[in-house]
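Chemist: How does the following fold in three dimensions:
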Amino acid sequence: MTDSAAFGALKGLRVIELGQLIAGPFCGQLMADHGAEVIKVEAPDREDPMRKWGQNAPLWWPVVARNKKCITLNLRVKEGQDLLKELVRKSDFLLENFRPGTMEKWGLGYDELSKINPGLIMIRVSGYGQTGPESSKAGYGSIGEAMGGMRNLAGDPSTPPSRIGLSIGDSLAATYACLGALLALRHRDQTGEGQVVDSAIYESVLAMMESVVPEYSQTGFIRQRTGSILPKVAPSNAYPTKDGDILIGANQDSVFGRLCEAMSRPELAQDPRYVDHYNRGENQQELDDLIADWTRDKTADEVLDLMEKYAVPAGKIFTAKDMMENEQYKAREAIVKVDHPEFDKLYMQNVAPKLSKTPGHINWAGPTEMGAHNQEVYGSILGKDQCELGALKEAGVI
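Modeler: So this is what the prediction gives:
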């Protein structure tokens, strides 16, 4: 097994990852993808639930735990807390997504850990942040998506607010946590000082909300669900074909003109109802209906070939099958096969973004065994011998 520190822009940096599920571990995945040595900590008697998650098979863990070294450690006992402090002394980051106050309860708050390692960057991911009247509440991604405003805008206006099909709130909080960690690293490089990165799920969702807040504060307008359209921006929608919906985006004047040429209806570009952005927006529904009447008698490939010929942005709505078969995915190795002792057809998304000088890499999938790297981490990094490790295991510390 190759050491994750051998590649990538973050090589030479060590992350201790605590917590479980998505909001913290996805941040760890991003850092491990780019070469950080991420040491994933699980309780000896309580595996991360991600080991069991997935449709038809537990296939999420191999992705979210890829490139990580997995150890077991009981943080509820003093011996475990002391071992963590030893690791903190030799690490750059500590990543956790427990409910605020948990680390302090264990004597592992930043005030204590920074005494051990003043350069430590502590990455904290939670539902509501580390401060404020709601900080101590349990917070899942779905609740953060609702509080941050995303759920109100997801789905069709005729239905209740929808989940978009992914744990986007958790992943956004993890992504912002990773961004914050790298900003804090830049500060540490200049000053030697560590700090706390406080990433809240609801605030990470809020950061994606475009001009929703100023629209309300300035004009009193509250955005609502609009389904597949972008209100007053047309044509930009999903359109039916003989074998499935496709997306067409032709809202710019020149692009709309090319769409009209592709449809053999060049006169539409000069029609007063559609002649410019404003009028197309005012007549959005009838324009969408007109385009749909044209697309539904053709196959998706027939329409897409015409869109490519006339340089009109368009595309299929991809499933995993489409991703696996697509030539653009193949050319950029956006999906790669990863060796695994149990799954012989384990493909997953590759590292993003691509760096020209220090590209990230997937060296291994999430380890199947709990404590797979106990020997390496406790032995090589902390210098514990077999006798000490045996005693720690016997006491339930690891």
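
Chemist: only C-alpha atoms for contact and neighbour calcs from this point on.
Modeler: Fine.

Chemist: Which residue is the nearest non-sequential neighbour of P231?
Modeler: Spatially, and ignoring its direct neighbours in sequence, P231 is nearest to G281 (7.2 Å; C-alpha to C-alpha, 6 or more residues apart in numbering).

Chemist: Tell me the secondary structure at the one you found.
Modeler: In three-state terms, and counting by DSSP: H, G, I helix; E, B strand; the rest coil, G281 is helix.

Chemist: Please report the distance of it from Y274.
Modeler: According to C-alpha to C-alpha, to the nearest Å, G281 and Y274 sit 8 Å apart.

Chemist: ok, which stretches of the stretch 151-300 of the chain are strands?
Modeler: Assigned by DSSP state E, counting those that start in this stretch, the stretch 151-300 of the chain shows strands spanning 196-200, 236-239, 246-249.

Chemist: ok, back up a step: between G281 and Y274, which is the more surrounded one?
Modeler: Neighbour tally, G281 and Y274, criterion other C-alpha atoms under 10 Å: the higher count belongs to Y274, 23 against 19.

Chemist: need the contact list for the closest residue in space to the more buried one that isn't next to it in sequence.
Modeler: Among residues not flanking Y274 along the chain, R280 sits closest, at 4.5 Å (C-alpha to C-alpha, 6+ apart). Counting by C-alpha atoms under 8 Å, 6 or more residues apart in numbering, R280 touches K232, V233, A234, P235, R273, Y274, L287.

Chemist: Kindly recompute the last result at 7 Å.
Modeler: R280 is in contact with A234, R273, Y274, counting by C-alpha atoms under 7 Å, 6 or more residues apart in numbering.

Chemist: For the first one, the count of nearby residues, please.
Modeler: The one in question is A234. Residues near A234, counting by other C-alpha under 10 Å: 28.

Chemist: Could you double-check that it lies in contact with Q284?
Modeler: Yes. With contacts counted by C-alpha atoms under 7 Å, A234 reaches Q284, the gap being 5.8 Å.

Chemist: Contact partners for the residue nearest to P231?
Modeler: By C-alpha under 7 Å, 6+ apart, the neighbours of G281 are K232, V233, A234.

Chemist: That one and S158: what is the separation?
Modeler: Here G281 is placed at a distance of 21 Å from S158 (C-alpha to C-alpha).

Chemist: now the spatially most central residue of the chain, nearest residue through space, not along the chain?
Modeler: The residue lying closest to the centre of the chain (C-alpha atoms, centre = their mean) is S171, at 3.4 Å. In space, and not counting its chain neighbours, S171 is closest to A23: 5.9 Å by C-alpha to C-alpha, 6+ apart.

Chemist: Let's see this one next, to set against the first:
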Amino acid sequence: MSTEQTPGALAGVRVIEAGQLLAGPFAGQLMGDLGADVVKVEPPGVGDPMRQWGREKPHGHSLWWPIVARNKRSVTLDLRRPEGQELFLRLVEHADVVVENFRPGTLERWNLGYERLKERNPGIVLVRVSGYGQTGPYSERAGYGSIGEAMGGLRYITGEPDRPPSRTGLSIGDSLAATHATVGTLAALLHRERTGEGQVVDSAIYEAVLAMTESLVTEWDVAGYQRERTGPILPNVAPSNVYPTADGHTVLIAANQDTVFKRLAAAMGEAELADRPEYATHGTRGANQAELDERIAVWTAKHDAEALLVLLHEAGVPAGRIFRAADMLEDPHYAAREAVVRVPDPTFGSLAMPNVVPRLSGTPGSIRWTGPTLGQHNDEVYGDLLGLPVDERAALAEAGVI
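Modeler: A predicted model of the protein is given here:
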């Protein structure tokens, strides 16, 4: 991969990121990937706790930080002090977007609420990511991604039916809220281009999760149907499951559409299955889901995984392995599309990480550098952007403001 700086679709947009941990910083990562100049504001001395997360022996450095802070410039600033608040407002004068994910009311306590920001920059877009949103009876509660996943309905339907609710192995609630926050930011910037007006983007974790739950609420409201935990399947969607192979692997097969099931039945050597009343339609296959899955599992268990996948792909049946990190690094499709890229890093030499998504044909995003050291860009931002002289910067640093 080339690390040559690419302008990107958001080139010329400056984002001040005042959040920490994941939801706010992931929104900043998405915007930085697409070319925005993201200036990350961190507390002096300690910085974002994400600098400490994901540490693995023997190197003792975070492997998460280089990704979530990539393409960002780091400055230190104490927002609890009046001098720091004034400096932040000066940064806002030069910005298009402010991203924050503090508990609602925190910016207001620091005299940095939207109305104050708007006084300095009428076109500013303030992006606020929180557990419960900026209003409502729960708004001031502490809200982590896991709580939002539970309240938004995802936790209840995740896992095996005979066990307590599970979780995905990722901070999916934070990431969903950040993704929705980014969509809202782009919409707000388009509105500002048309009208000159800024606004507030309010992205709540539980609502971002809720938005992913399809017709879950409507099913209960209309039919009294409660979705439950169903493990690797979706009820009444068949066949779509993981199936065993002769060499001890599993293969995921998704052939629930009528035409695709016909192709699967032919590949199994049982073309007549597609015409049998209990399997002929989506509804009847769903009604006989367990029996059909057992029949398919008997067939897949006679084949090694690779041979089975070749057979299914040739038949036009969607199927695949369940990938782990090692599979991603070795897969030819990943390699051809550069879905995972190696990026130079001053600590590790180079790091493999997910590439920028989505892909834009005319103004592609890029990974220009990995996560910076704490305050690495203080002189660049406070000196070049704000014009603070060297002695003033030194005095602010001595006082612990930056």
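
Chemist: Report the TM-score for the pair.
Modeler: Laid over one another, the chains give 0.97 as their TM-score (TM-score structural alignment, normalised by the length of the first structure), with 396 aligned residues with a C-alpha RMSD of 1.4 Å.

Chemist: related to what we said a few turns ago, tell me which of the contacts of R280 of the first structure is nearest to I362 of the first structure?
Modeler: The shortest approach to I362 of the first structure among the contacts of R280 of the first structure belongs to A234, at 41.0 Å (C-alpha to C-alpha).

Chemist: Redo the contacts of G281 of the first structure as TSV? Include distance to L206 of the first structure.
Modeler: TSV is the format used below for those (distance: C-alpha to C-alpha, whole Å):
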residue	distance to L206 of the first structure
K232	23
V233	23
A234	26
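
Chemist: that older thread, need the counterpart of the residue nearest to P231 of the first structure in the second structure.
Modeler: Aligning on TM-score structural alignment places G281 of the first structure opposite G286 in the second structure.

Chemist: how many neighbours does the equivalent of R337 of the second structure over in the first structure have?
Modeler: Counting by TM-score structural alignment, R337 of the second structure lines up with R332 in the first structure. Neighbourhood size, R332 of the first structure [other C-alpha under 10 Å]: 11.

Chemist: And for the one 3 residues further on?
Modeler: Neighbours of I335 of the first structure under the rule other C-alpha under 10 Å: 16.

Chemist: Need the nearest residue in space to it, chain neighbours excluded.
Modeler: For I335 of the first structure, ignoring the flanking residues on the chain, the nearest one in space by C-alpha to C-alpha, 6+ apart is Q349 at 4.5 Å.

Chemist: residues in contact with the corresponding residue of the second structure for that neighbour?
Modeler: By TM-score structural alignment, Q349 of the first structure lines up with P354 in the second structure. The neighbours of P354 of the second structure, taking C-alpha under 7 Å, 6+ apart as the test, are A339, V340, V341.

Chemist: thought the second one was touching V356?
Modeler: What that stands for is V340 of the second structure. No. The criterion here is C-alpha under 7 Å, and V340 of the second structure misses it with V356 at 9.1 Å.

Chemist: Any idea how many residues pack against the alignment partner in the second structure of E96 of the first structure?
Modeler: Taking TM-score structural alignment, the alignment pairs E96 of the first structure with E100 from the second structure. Using other C-alpha under 10 Å, E100 of the second structure is surrounded by 25 other residues.

Chemist: For E100 of the second structure, which non-adjacent residue is spatially closest?
Modeler: In space, and not counting its chain neighbours, E100 of the second structure is closest to G19: 4.4 Å by C-alpha to C-alpha, 6+ apart.

Chemist: Now do that neighbour: how many residues are near it, please.
Modeler: G19 of the second structure has 23 nearby residues by other C-alpha under 10 Å.

Chemist: list the contacts for the aligned partner of S380 of the first structure in the second structure?
Modeler: Following TM-score structural alignment, the counterpart assigned to S380 of the first structure within the second structure is D384. Under the criterion of C-alpha under 7 Å, 6+ apart, D384 of the second structure has no contact partners.

Chemist: what about the corresponding residue of the second structure for R66 of the first structure, is that helix, strand or coil?
Modeler: In the second structure, the residue matched to R66 of the first structure (TM-score structural alignment) is R70. Local secondary structure at R70 of the second structure is given as coil here, using three-state DSSP.

Chemist: how close does R70 of the second structure get to A394 of the second structure?
Modeler: 27 Å.

Chemist: pretty sure G159 of the second structure contacts G169?
Modeler: No. Using C-alpha under 7 Å as the test, G159 of the second structure is too far from G169 to be in contact (11.7 Å).

Chemist: Comparing the two, which shows the higher neighbour count?
Modeler: Per other C-alpha under 10 Å, whichever of G159 of the second structure and G169 has more neighbours is G159, with 18 against 6.

Chemist: So the more buried one versus E219 of the second structure, what's the distance?
Modeler: For G159 of the second structure relative to E219 of the second structure (C-alpha to C-alpha), the value is 20 Å.

Chemist: Please pull up the equivalent of G269 of the second structure in the first structure.
Modeler: Checking TM-score structural alignment: G269 of the second structure goes with S264.

Chemist: neighbours of its match, just the number please.
Modeler: 10.

Chemist: Ok, A307 of the second structure next?
Modeler: If you count neighbours by other C-alpha under 10 Å, A307 of the second structure ends up with 10.

Chemist: okay, the helix or strand that contains it sits on what stretch of the first structure?
Modeler: Assigned by DSSP states H and E, A307 of the second structure belongs to helix 305-314. Counting by TM-score structural alignment, helix 305-314 of the second structure pairs with residues 300-309 of the first structure.

Chemist: for the stretch 151-300 of the first structure, what spans make up the helices?
Modeler: With helices called from DSSP state H, counting those that start in this stretch, the stretch 151-300 of the first structure shows them at 168-191, 201-206, 212-219, 253-262, 277-282, 284-295, 300-309.

Chemist: still on that earlier bit, list the contacts for the match of R66 of the first structure?
Modeler: Counting by C-alpha under 7 Å, 6+ apart, R70 of the second structure makes contact with Q29, I367, W369, T370, G371.

Chemist: Just tell me what L117 of the second structure corresponds to in the first structure.
Modeler: Correspondence of L117 of the second structure to the first structure, assessed by TM-score structural alignment: L113.

Chemist: Is that match part of a helix or strand, or is it coil?
Modeler: L113 of the first structure ends up helix, using three-state DSSP.

Chemist: what's the burial count for it?
Modeler: With other C-alpha under 10 Å as criterion, L113 of the first structure counts 20.
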